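In: here is my input, please return the structure:
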Amino acid sequence: MSAPPAARSAPPAAVPTRWRTPAMIVLAGCLIAMVSFGPRSAMGFFTNEMSVDRSWALAIFSFSAALQNILWGIGQPVAGAIADRYGLAKVLVVGAVLYAAGLVWMANAADPTSLHLSAGVLIGFGLAGCSFNLVLAAFGKLLPLSWRPMALGAGSAAGSFGQFLYAPLAVYLKAAIGWDATLMVFGAAMLIVLPLSVVLMTPPADPPRPDAETASQSLTHALTEALAHRSYMLLMAGFFVCGFHLAFITIHLPKYLVDHGISNAVGGWVMALIGLFNLAGSLLAGYWSGKVSKPYLLSAIYLARAALIVGFVLLPLTPWTALAFGAGIGLLWLSTVPPTSGLVLVMFGPRWMAMLFGLVFLSHQIGSFLGVWLAGVLYDSTGSYDVVWWLGVALGLFAALVHLPIQEKPVERPAARLASSPA
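Out: Prediction:
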C-alpha cells in the first residue's frame, strides 16, 4: 500500500547561505542528536553506584529519571513553539547549556533534592531544548522534500548511535575514572552542540509560501486544529506506549540483568546493541515511511515489540539471550519516530511541526515517566520487574491496534477557519 503524498508539506524556506547544503544540515543535525541522546541513554549505568555511594533507595533515582522524562516532554512543545517562532539555533544553545550544567551538578549531587534538580529538572529541560525532536523539525523546515524521509530516519538513527557509543563508554569510564568524573566528561561533551547549532539556524518566522493557508496560521489555531483531529490524538496515544517501553528498558534493564546474574560488562554491550541495531531500524523505518502506510508500519512495530518482550521474559536469561534481546529491541527502538514525525508533517505541514511533534512527544514522555517511576516503585515493593514487563506487552498490543484507524492525509483546512492573526 503506497503512502499518500505529503500534500501539506510545502517547500521549506530557502537556506540563506550556500555552505549549508542538505548534506551539511543532515550531518550537523545527526551529530547533535548523537551527543544529546548518548548521556541520557546511559543513565541506567549510574543507578547502582549512586544508590550505594549515597545510600539511596532505587525509588529515589527512579523518580529523578521519571522527572527528567516528564519535564523533557512538558518542555518539548514549548521549546518547539519558541523555535518555530524565533528560530532553532537559540533554543539549541540554551538546551545544551542546561543539559551540560545538569550533568555536572548530578556528578556532585549529595542529597536527593540535588539529584532531582540536576538529573531531573536541568537535564529534562535541557533535553527539551537540544534533543533529536528539534533536529527532526529542522530537517522538515530546511531540507528539500526529497531528502526528508531518509533524513528523519537518519536523525533518529544518530540518537541510537549515541546510545551505541555512550553505553560501553560509560562502563569503561566508570571503571577508569569513577562515575562522577564520567558524568562531568559527558557534560563537557555537550558543549559541541553550540557551534553545530549554527548549521540548523532557521528564520525567526517563516516567510510567505505558496501554501498561504499554512503560512497565515496562528499558533493558537494550530493547537486547536491538532487537538480536535482524531488521527493526531490516536498518534499521541500510541507514542505514549513507545515512551513507556524505552524509558523502562533504558533505566531498569541494566539492573534487571545484574539481578539475574548477567555482568555489568554484558549489560553495557546489550545497551550498545540496542543503539547499534537501531541505526538499521531507524534508517529502514525512514525508508519504508516513504513507501508504505505509516499507520500500518507503526502497528507492525508495536506488535513486534510485544512479541519480543514475551520471548525475553519466558526464555531462560543468559548472556546470549540478553544480547539477542538487545539486537531485536534495537531494530524496533526509535523506528517509531520517522513514521510518527512523518505523519505529523503530512497532517499539518512544516510551519508548526516543532511544536506539534513536541506535543506528541509530551505523550511519549508521560509514558516514560510512568515506565521509569512505576518500575522503581514496584521493584522496591515486590523485588521484581515481572509486572512491568507484562504491562509492556499489554501496552504494545494496545498501540498496535490504536494506529490502525489513523488516516494518513492532510487535515482539511477551509480558508475561512484560519486564524491569520499572529500567535
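In: only C-alpha atoms for contact and neighbour calcs from this point on.
Out: Fine.
In: now Phe357: how far from Leu315?
Out: Distance from Phe357 to Leu315, counting by C-alpha to C-alpha, to the nearest Å: 37 Å.
In: which of these two has more neighbours?
Out: Phe357 (25 against 9; other C-alpha atoms under 10 Å).
In: return the set of buried residues in the host helix or strand of Trp269.
Out: Per DSSP states H and E, Trp269 falls inside helix 264-289. Buried residues in helix 264-289, defined by neighbour count with 16 or more other C-alpha atoms under 10 Å: 264, 266-289.
In: so who does His245 touch?
Out: If a contact means C-alpha atoms under 8 Å, 6 or more residues apart in numbering, then His245 has 367-368, 371, 392 as its contacts.
In: swap in 10 Å and give it another go.
Out: When the contact criterion is C-alpha atoms under 10 Å, 6 or more residues apart in numbering, the partners of His245 are 302, 305-306, 309, 329, 333, 364, 367-368, 370-372, 388-389, 391-393, 395-396.
In: mind telling me what element it is part of?
Out: helix 230-259.
In: okay, angle between that helix and helix 264-289 too, please.
Out: 160 degrees (axes from the mean of the first three to the mean of the last three C-alpha atoms, to 10 degrees).
In: next, count neighbours for the closest residue to Ala188 other than its chain neighbours.
Out: Spatial nearest neighbour of Ala188, chain neighbours left out: Ala100 (6.4 Å); criterion: C-alpha to C-alpha, 6 or more residues apart in numbering. Ala100 sits with 25 neighbouring residues when counted by other C-alpha under 10 Å.
In: and the next helix or strand past the host helix or strand of Ala100?
Out: Here Ala100, judged by DSSP H and E, is contained in helix 88-107. Counting by DSSP H and E, the element after helix 88-107 in chain order, helix or strand, is helix 112-115.
In: buried residues of the helix or strand just after that next one, list them for me.
Out: Downstream of helix 112-115, the first helix or strand assigned by DSSP H and E is helix 123-130. Within helix 123-130, the residues scored as buried using 16+ other C-alpha under 10 Å are 123-130.
In: how about a markdown table for the residues you listed, with distance to Val91 added?
Out: Formatted as a markdown table, the buried residues of helix 123-130 follow (distance: C-alpha to C-alpha, whole Å):
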| residue | distance to Val91 |
| --- | --- |
| Ile123 | 14 |
| Gly124 | 14 |
| Phe125 | 11 |
| Gly126 | 10 |
| Leu127 | 11 |
| Ala128 | 9 |
| Gly129 | 5 |
| Cys130 | 7 |
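In: let me know the closest of these to Ala212.
Out: Gly129 (28.8 Å; C-alpha to C-alpha).
In: pretty sure the closest one contacts Ile74?
Out: No - using C-alpha atoms under 10 Å, Gly129 is not in contact with Ile74, being 11.1 Å away.
In: how about this one, so we can line them up?
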Amino acid sequence: MPSPPALSRQAVVALLCGATIVTIAMGLRQGFGLLLRPIEVDLGVGREAFGLAIAIQNLMLGLAQPFVGAVADRWGAGRVAAVGGLVYAAALALSAAVSNALGLHLTLGFLLGLAMTGVTFVVVLGAVGRLVPPERRGVAFGIVTAGGSFGQFLLVPATQLGIEALGWRGMLLAGAGLAALMVPLARGIRSVPSSPGASRALPAGAGTLRDGLAEAARHPGYWLLNAGFFVCGFHIAFVSTHLPAFLADQGLDPAVGARALALVGLFNIIGSYVFGLSADRLRKRNVLAAIYLGRAVVFAVFLALPFTPLSATLFACAMGFLWLGTVPLTSGLVGQIFGVRHLSTLFGIVFMSHQIGAFCGAFGAGLAYRATGSYDIVWTISIALGVLAGLVNLPIRDRRIEREAAAA
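Out: Sure, this is the predicted structure:
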C-alpha cells in the first residue's frame, strides 16, 4: 500500500498558523464559563442573563457562518481571519467596560459571536482542506481541532488566575491583547488555492456555489449531519457554560470547575487526533455515532456517582476525549461527499446547526435553572439527545456524489 503524499511547505505553514489561530480563539472562549459567577455578583445579573449572552454568541456564530464561509471561499481565508481577529480583540475590550446585561449581550454575545466566524473551524479547516491531500485530510483536520483543545487546556487555568489577580474586567483586557495576535497569524492561511483533487470530488454540474448548495439540499445525509451537529453544539455549550457553576452548587471549590474545563481541553487534544486519524481509516459515520452514544453514557454515569473532585475529574477526562472529535469527522464527511470546492460554505451551514444547538444548550440551561433551581432536566435532555444523535448518523450515505451521478 503506497504511503500518503507528503505535505507541501505551504500546507505545513497553513496547518501551524491555522491551529494557532484556533488555539487562541477557542481557548479564550472556553474559559467564559468561569466569568459567570464573578459577573453575577458584580453586576447583579442572573445566570439566565449571562447564559443568554453566551447563547447569542453561539447563535451569531452559527447564523453568520455560512455567509462568512462563502466570503472565505471567494476572497481567501487570510483576509477573513485577520478581520475576525481584530473584531474579536475589540469585543473583549468592550466587554470589560459593560455595566449591565444588555452590554454583555452586545459585546460578549453579538460582537464576539460575529468575530468568531472568521477565526474558528469553518474558515480554518476550509483553508487547510484545500492544501492537504485527501489521504491526510482527516489527520490535518484533527490537528487543527486539537489546537482548540490545547488552547482550552492552557487558557482556561490562565483565565482563572487572571480573574483572581486582575478581576474579570482585567482578565478580559488581557484576553483582548492575546486575541490581537491572530491578525498576523492570518497571513499563514492567506491565498490558499483549491487542492488538485477538489474538482474530481465534485460532479461536473456542481461548479457554482448554487449548484453545490442544491446538491447538498437534495442529499438526506447532509440533513442528518445537521441534526447530529445540533446535538454536539447543545452538549458543548451546556457543559462549558454551566459546568463550573453546577460543580460549585454541589459544594465543590471553584478551582475544581476550572480544572475540569482544562482537563476537557487536555483530553480532547488526544481525542481530536485519534478521531481525526480514524477519519482516514474507518467509516466516519460509524465513529460519529459511537462518539454521541459515548457522551450519553458518560453523562449518565456522572449523574449516578456522588459529586466529588474525583468524579468531576473523571467526567472531564471522558467528556474531553469525546469533546470535539465530531469536528474532523463531520467536516471530513462533508468534504468526502461533496468535495472541498465549497467546503467552507457547506460545512458552515452544518456548523450553523451546531450553533443553534449551542444557543439552546447555553440559554436553555440558564432558563431551566431559573425555573427549577437545578440543572436536572438539562442533564436528562443531554442524555436523550446523545442517543438520538448516535442513531441518526448511522444511515448516512457517505459515497461521493460523483459515484451516485455516474450510477444514475
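In: and the TM-score between them?
Out: Superposed pair, TM-score by TM-score structural alignment, normalised by the length of the second structure: 0.94. Supporting alignment: 400 aligned residues with a C-alpha RMSD of 2.0 Å.
In: how near is Asp206 of the first structure to Thr382 of the first structure?
Out: Asp206 of the first structure is 53 Å from Thr382 of the first structure, by C-alpha to C-alpha.
In: who has more neighbours out of those two?
Out: Asp206 (21 against 11).
In: state the helix or strand in which that one lies.
Out: Counting by DSSP H and E, Asp206 of the first structure is found in no helix or strand.
In: is it true that it touches Arg85?
Out: Yes - counting by C-alpha under 10 Å, Asp206 of the first structure touches Arg85, with 8.0 Å between them.
In: what touches both of these two?
Out: 351-352.
In: quick revisit: remind me what the helix holding Trp269 of the first structure packs against, helices and strands.
Out: Under the contact definition 3 or more C-alpha pairs under 10 Å, 6 or more residues apart in numbering; DSSP states H and E, helix 264-289 of the first structure sits against helix 22-41, helix 148-177, helix 230-259, helix 294-314, helix 319-331, helix 337-348.
In: please name whichever of those helices is nearest to Asn69 of the first structure.
Out: Of all these, helix 230-259 comes closest under C-alpha to C-alpha, at 8.0 Å.
In: let me know the angle separating that closest one from helix 319-331.
Out: Using the same axes, to 10 degrees: helix 230-259 of the first structure against helix 319-331 is 160 degrees.
In: could you give me the buried positions within helix 230-259 of the first structure?
Out: Neighbour count says helix 230-259 of the first structure has 231-257 buried, by 16+ other C-alpha under 10 Å.
In: try stretch 181-201 of the second structure
Out: For stretch 181-201 of the second structure, by 16+ other C-alpha under 10 Å, it's 181-183, 185-190, 192, 194-195, 197-198, 201.
In: what span of the second structure is the helix holding Trp269 of the first structure aligned with?
Out: The counterpart of helix 264-289 of the first structure in the second structure, counting by TM-score structural alignment, spans residues 254-279.
In: one more: stretch 245-254 of the first structure?
Out: Going by TM-score structural alignment: stretch 245-254 of the first structure matches residues 235-244.
In: picking that back up, need the counterpart of the residue nearest to Ala188 of the first structure in the second structure.
Out: So Ala100 of the first structure corresponds to Ala89, using TM-score structural alignment.
In: got it, and Gln76 of the first structure?
Out: Gln76 of the first structure maps onto Gln65 in the second structure, by TM-score structural alignment.
In: report how many residues lie close to that match.
Out: 30.
In: element containing it?
Out: Assigned by DSSP H and E, Gln65 of the second structure falls in helix 47-75.
In: list the helices and strands that helix packs on?
Out: So helix 47-75 of the second structure, by 3+ C-alpha pairs under 10 Å, 6+ apart, packs with helix 36-43, helix 77-95, helix 101-104, helix 112-116, helix 121-131, helix 209-218, helix 220-249, helix 343-372.
In: looking at these, which is nearest to Arg397 of the second structure?
Out: Closest among those, once you apply C-alpha to C-alpha, is helix 220-249, at 5.8 Å.
In: that closest one vs the first structure - mean distance after superposition?
Out: Compared with the first structure after fitting, helix 220-249 of the second structure deviates on average by 0.3 Å (mean C-alpha distance after the TM-score superposition for the first structure).
In: tilt between that helix and helix 209-218?
Out: Using the same axes, to 10 degrees: helix 220-249 of the second structure against helix 209-218 is 80 degrees.
In: re the thing from before, what's the mean deviation for the helix holding Gln65 of the second structure versus the first structure?
Out: Counting by mean C-alpha distance after the TM-score superposition for the first structure, helix 47-75 of the second structure comes out at 0.6 Å.
In: ok now that helix, how far from the chain's centre?
Out: 11 Å (C-alpha atoms, centre = their mean, to the nearest Å).
In: so for it, what gets flagged as buried?
Out: For helix 47-75 of the second structure, by 16+ other C-alpha under 10 Å, it's 47-73.
In: now the buried members of the contacts of His245 of the first structure.
Out: For those, buried by 16+ other C-alpha under 10 Å: 302, 305-306, 309, 329, 333, 364, 367-368, 370-372, 388-389, 392-393, 395-396.
In: if we can go back for a sec, the inter-axis angle of the helix holding Gln65 of the second structure versus helix 209-218?
Out: Going by the same axes, to 10 degrees, helix 47-75 of the second structure makes 130 degrees with helix 209-218.
In: and the angle for helix 47-75 of the second structure with helix 36-43?
Out: Using the same axes, to 10 degrees: helix 47-75 of the second structure against helix 36-43 is 120 degrees.
In: what does Asn133 of the first structure align to in the second structure?
Out: Under TM-score structural alignment, Asn133 of the first structure pairs with Val122 in the second structure.
In: right, and that match touches Val340 too?
Out: No - the pair Val122 of the second structure / Val340 is not scored as a contact, 11.9 Å apart, by C-alpha under 10 Å.
In: so what sits against both of those two?
Out: By C-alpha under 10 Å, 6+ apart, the residues touching both Val122 of the second structure and Val340 are 331, 346-347.
In: just the closest of those residues to His105 of the second structure, please.
Out: Nearest member of those to His105 of the second structure, counting by C-alpha to C-alpha, is Phe347, at 26.4 Å.
In: tell me the contacts of the aligned partner of the closest one in the first structure?
Out: Using TM-score structural alignment, the equivalent of Phe347 of the second structure in the first structure is Phe357. The contact partners of Phe357 of the first structure, by C-alpha under 10 Å, 6+ apart, come to 76-77, 80, 133-134, 136-137, 232, 236, 340-345.
In: pull the most distant pair out of the residues you listed.
Out: Every pair of those checked by C-alpha to C-alpha; the farthest is Leu134 and Tyr232, at 18.9 Å.
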